[in-house]
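[1] Structure for the following, please:
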Amino acid sequence: MTTESASRTGTSRAFLNKVPEVTAWFWLIKILCTTVGESFADWINLQLGVGLVATAVIFTVVFALVLTWQLTRSRYEPAAYWLTVVVVSVTGTLYTDILTDQAGVPLWISTSVFGVALAVVFGIWWRRERTLSIHSIVTLPREAFYWLAVLVTFALGTAAGDWTLELTGWSPGVSVLLPLALIAIITACWRAGANPVLAFWLAYILTRPLGANLGDWLAAPQVPDQGLGLGTLVTSIIFLAAILATVVYLTLTKTDVIEDHRGLDRTARYHRPGREWPLVGVMAASAVAAGVLLSWASAQPHANVAAEKEGPNPGANVKLSPAEAVAHFPATDVARYRTLVRAMQADLTKNDQGALNGAVDDYEKAWDDDQSKLEPLDEKAWSFIDNQNDALFTSVRDSKDPETEKQAVDALLKTLG
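    Below you'll find the predicted structure:
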């Protein structure tokens, strides 16, 4: 999928194009970057216990440094460009997570806000430069607009993808299929003559939920309909290695380099201006169909799908002492859970429901990620703690009664020693 370009560069100093040619390699490495961004952020945030806000601050600083490096290049360099994409994917994801988990902003509002923000960025970009094509990134203002748009697309893709999961209750593996199908439709429309700039940015947005869900599917516990159980660290290492190998290949072969900005005014390979609006109609109809599918899925009973499949909670009638509950689990993991639950206590003391929601999400993610490791060690103890977790999640997300929340948090902390 390629995009059109315009010859207008304005009064800014022009340099060689700062982004790669859009080839199959572009889309491959874009999805790899998106996936590793999701899994690596989860690993730092949850597995290392850094926390959501601290992780966001760290990556914001890293993003500023890496983006400065990219902006000071005079041409496209694979290492600088793709490192920036990896970091911006993590950063955009974290911003959405902070809104959702820390501030308690509903996902439909986050999706709407980021959608409007992206429209504003594109509007200002078009008004100033008269092109949104990535083949025309030959001045500093255009590159600044480009990276701002990329950042917002990651935040938007995160919000829209998470909202989809919230509406449907689909597992990570199943949730991959919707963005994959929409990308296939957009690709078919592009091949049939659709506006390449529009097709490019639509596909770019959709690769975010596609890559994130793929990462979740690989890292999620190896239980029915969930994932392959690789964990966030192993998933991150695999995809970082794939990214590194691809970047090295592109650096050596230069197969994705647009050498000269003076040749920008060219005809896109498949573009057929007379077919633009009919194909816009096809893509719009596909979006409507996706909305109908999500609406239907939302109406189906899917709350706590795992519990429905398992039947009665096997830990409901189990009684264990704190020592028995954690005796067979790694001490480092138990200590990490205690730290996360103590954060909930602090949030309750401050009467900060938004922060409490985020702390509960962090704990749930850590617990679910470790299921494949902990459950085989002591199935009875795992079920016992999991039952307490369910009581905690219900008290925070449904009842939201401070006393009930405090009782659930104190009970869990007592079990964890």
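[2] can we go C-alpha only for contacts and neighbour counts from here?
    OK.
[3] So which residues of the stretch 201-350 of the chain form helices?
    Counting by DSSP state H, counting those that start in this stretch, the stretch 201-350 of the chain has helices at residues 231-253, 276-299, 305-310, 322-326, 331-349.
[4] Now the longest one: buried residues?
    Read that as helix 276-299. 276, 279-280, 282-283, 286, 290, 294, 297-298 (16 or more other Cα atoms under 10 Å).
[5] End to end on stretch 192-199, go ahead and measure it.
    Distance across stretch 192-199, first residue to last, is 11 Å (Cα to Cα, to the nearest Å).
[6] tally of neighbours for Pro221?
    Per other Cα atoms under 10 Å, the neighbour tally for Pro221 reads 22.
[7] Please name the spatially closest residue to it (chain neighbours excluded).
    Distances taken as Cα to Cα, 6 or more residues apart in numbering place Gly229 nearest to Pro221, at 4.2 Å, with adjacent residues excluded.
[8] Second chain to compare with the first, below:
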Amino acid sequence: MLAPHTHPTPSQNRVPDVTLDFWLVKLMAVTMGETAADYLAVNLGLGLTVTSLIMTGVLVVALALQFAHQRYVPWAYWLAVVLISVVGTLITDNLVDNFGVRLQTTTIAFSVVLAATFAVWYASERTLSIHTIFTTRREIFYWLAILFTFSLGTAAGDLVAETFDIGYLTTGLLFGGVIALIALAWYLIHLDAILAFWLAYILTRPLGASFGDWLSQPAEYGGLGLGTTYTSLIFLGCIIALVLYMTLRNNADEMDDILLDSE
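    As a prediction, the model looks like this:
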């Protein structure tokens, strides 16, 4: 058994390394999550409540598959990310649209809940690193944090868009600029890597959602008018292609680990 502070090998860690393709798929998953939720709730006429119940049930199944593997399996991991992005968004949408909670309140509330999650996680495990997710308890903390980052990102993104009324594209560029500043701070002044990761993870949600809305919404609302169906299908195809590539690379890495262990 691994000691509490032992760094796992890539095959032991249950989540992927943070690479360029990680961020690409994450952004596309967020974008697709936004448009897919709109498609189910609006285009198919399921409504917010029914869509939330359906997607929560599907997410539970996906997370069960993810936990069952006890290692990083690209298709299972990214399926869970896509679905948790949808559910995290729907939680905020339900609070705002169905229960009348103000965006300012939801933004503050999810900030507090996320901070509490990190505090309990750190108190329990003495680390918030995503490179050491090799126990079920750490993975539970990880997915809870992921869920609340999506809910917080939804609330914060909608708050900025509605408060300043600057449109989807400008909102996306604004959050993209903030992420770029975080990356520069990490690179130039050595901002803590764990803090930089989680800040960027939160902000990629409103970034991706803004571009998703920009692509899918009609021109009279500031979008390009592609519609939620085509936008979702485009990003689904890109996600599948990248996950297939990740699967091939992950299989090759696992084979290398096996060969090294046998020497």
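[9] rewinding a little: and the residue nearest to Pro221 of the first structure, what's its match in the second structure?
    Matched across to the second structure, Gly229 of the first structure falls on Gly225, judged by TM-score structural alignment.
[10] Val197 of the first structure too?
    So, by TM-score structural alignment, Val197 of the first structure is matched to Ile194.
[11] And Gly157 of the first structure, by the same measure?
    Per TM-score structural alignment, Gly157 of the first structure is aligned with Gly153.
[12] Give me the mean deviation of the helix or strand encompassing that match from the first structure.
    Assigned by DSSP states H and E, Gly153 of the second structure belongs to helix 136-164. Following the fit onto the first structure, the mean deviation recorded for helix 136-164 of the second structure is 0.4 Å by mean Cα distance after the TM-score superposition for the first structure.
[13] helices or strands up against that helix?
    helix 74-93, helix 103-125, helix 168-188, helix 193-216 (3 or more Cα pairs under 8 Å, 6 or more residues apart in numbering; DSSP states H and E).
[14] Could you give the number of residues near the closest residue to Val234 of the first structure other than its chain neighbours?
    Leaving aside its sequence neighbours, Val234 of the first structure sits nearest to Ala219 (Cα to Cα, 6+ apart; 7.9 Å). Using other Cα under 10 Å, Ala219 of the first structure is surrounded by 24 other residues.
[15] counterpart of Ala219 of the first structure in the second structure?
    By TM-score structural alignment, Ala219 of the first structure lines up with Ser216.
[16] cool, and Arg128 of the first structure?
    Taking TM-score structural alignment, the alignment pairs Arg128 of the first structure with Ser124 from the second structure.
[17] any idea how far its match is from Thr117 of the second structure?
    Distance, Ser124 of the second structure to Thr117 of the second structure, by Cα to Cα: 11 Å.
[18] What are the contacting residues of the helix or strand hosting Gln66 of the second structure?
    When secondary structure is defined by DSSP H and E, Gln66 of the second structure falls within helix 47-69. With contacts defined as Cα atoms under 8 Å, 6 or more residues apart in numbering, helix 47-69 of the second structure is touched by 37, 40-41, 73, 76-77, 79-80, 83-84, 86-87, 90-91, 93-94, 136, 139.
[19] my read: the match of Gly157 of the first structure touches Gly208, true?
    No. Gly153 of the second structure lies out of contact with Gly208 (Cα atoms under 8 Å); the separation is 10.0 Å.
[20] Compare those two and say which is more crowded by neighbours.
    Neighbours were counted for Gly153 of the second structure and for Gly208 using other Cα under 10 Å; Gly153 has more, 27 against 24.
[21] Please name the residues that touch the match of Gly157 of the first structure.
    Counting by Cα under 8 Å, 6+ apart, Gly153 of the second structure makes contact with 202-206.
[22] That one and Thr106 of the second structure: what is the separation?
    In terms of Cα to Cα, Gly153 of the second structure sits 10 Å off from Thr106 of the second structure.
[23] ok, now which ones touch the match of Ala219 of the first structure?
    35, 223-228, 230-231.
[24] are any of these buried, and which?
    Taking 16+ other Cα under 10 Å as the criterion, what is buried in the contacts of Ser216 of the second structure is 35, 223, 225-228, 231.
[25] mind giving me TSV with the residues you listed and columns for distance to Ala241 of the second structure?
    Shown next, in TSV, are those (distance: Cα to Cα, whole Å):
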residue	distance to Ala241 of the second structure
Thr35	19
Gly223	26
Gly225	25
Leu226	21
Gly227	22
Thr228	20
Thr231	16
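[26] quick one: which of these is nearest Thr163 of the second structure?
    Nearest to Thr163 of the second structure out of these is Gly223 (Cα to Cα; 18.4 Å).
[27] residue in the second structure matching Trp43 of the first structure?
    In the second structure, Trp43 of the first structure lands on Tyr39 (TM-score structural alignment).
[28] Quickly note the distance from the nearest residue to its match once chain neighbours are set aside to His5 of the second structure.
    The shortest distance from Tyr39 of the second structure to any residue other than its chain neighbours is 5.7 Å, reached at Thr228 (Cα to Cα, 6+ apart). Thr228 of the second structure sits 45 Å away from His5 of the second structure, going by Cα to Cα.
[29] What of Tyr168 of the second structure?
    Distance of Tyr168 of the second structure to His5 of the second structure, computed by Cα to Cα: 43 Å.
[30] Tell me which of these two has more neighbours.
    The neighbour count for Tyr168 of the second structure versus His5, taken as other Cα under 10 Å, is higher for Tyr168 (25 against 10).
[31] and Val223 of the first structure, how many residues sit next to it?
    Neighbour count for Val223 of the first structure, taken as other Cα under 10 Å: 12.
[32] And for Ala331 of the first structure?
    11.
[33] check contacts around it.
    Counted by Cα under 8 Å, 6+ apart, Ala331 of the first structure has zero contacts.
[34] re the thing from before, quick one: contacts for the match of Arg128 of the first structure?
    Ser124 of the second structure neighbours (Cα under 8 Å, 6+ apart): none.
[35] Try it again at 10 Å.
    118, 137-138, 141 (Cα atoms under 10 Å, 6 or more residues apart in numbering).
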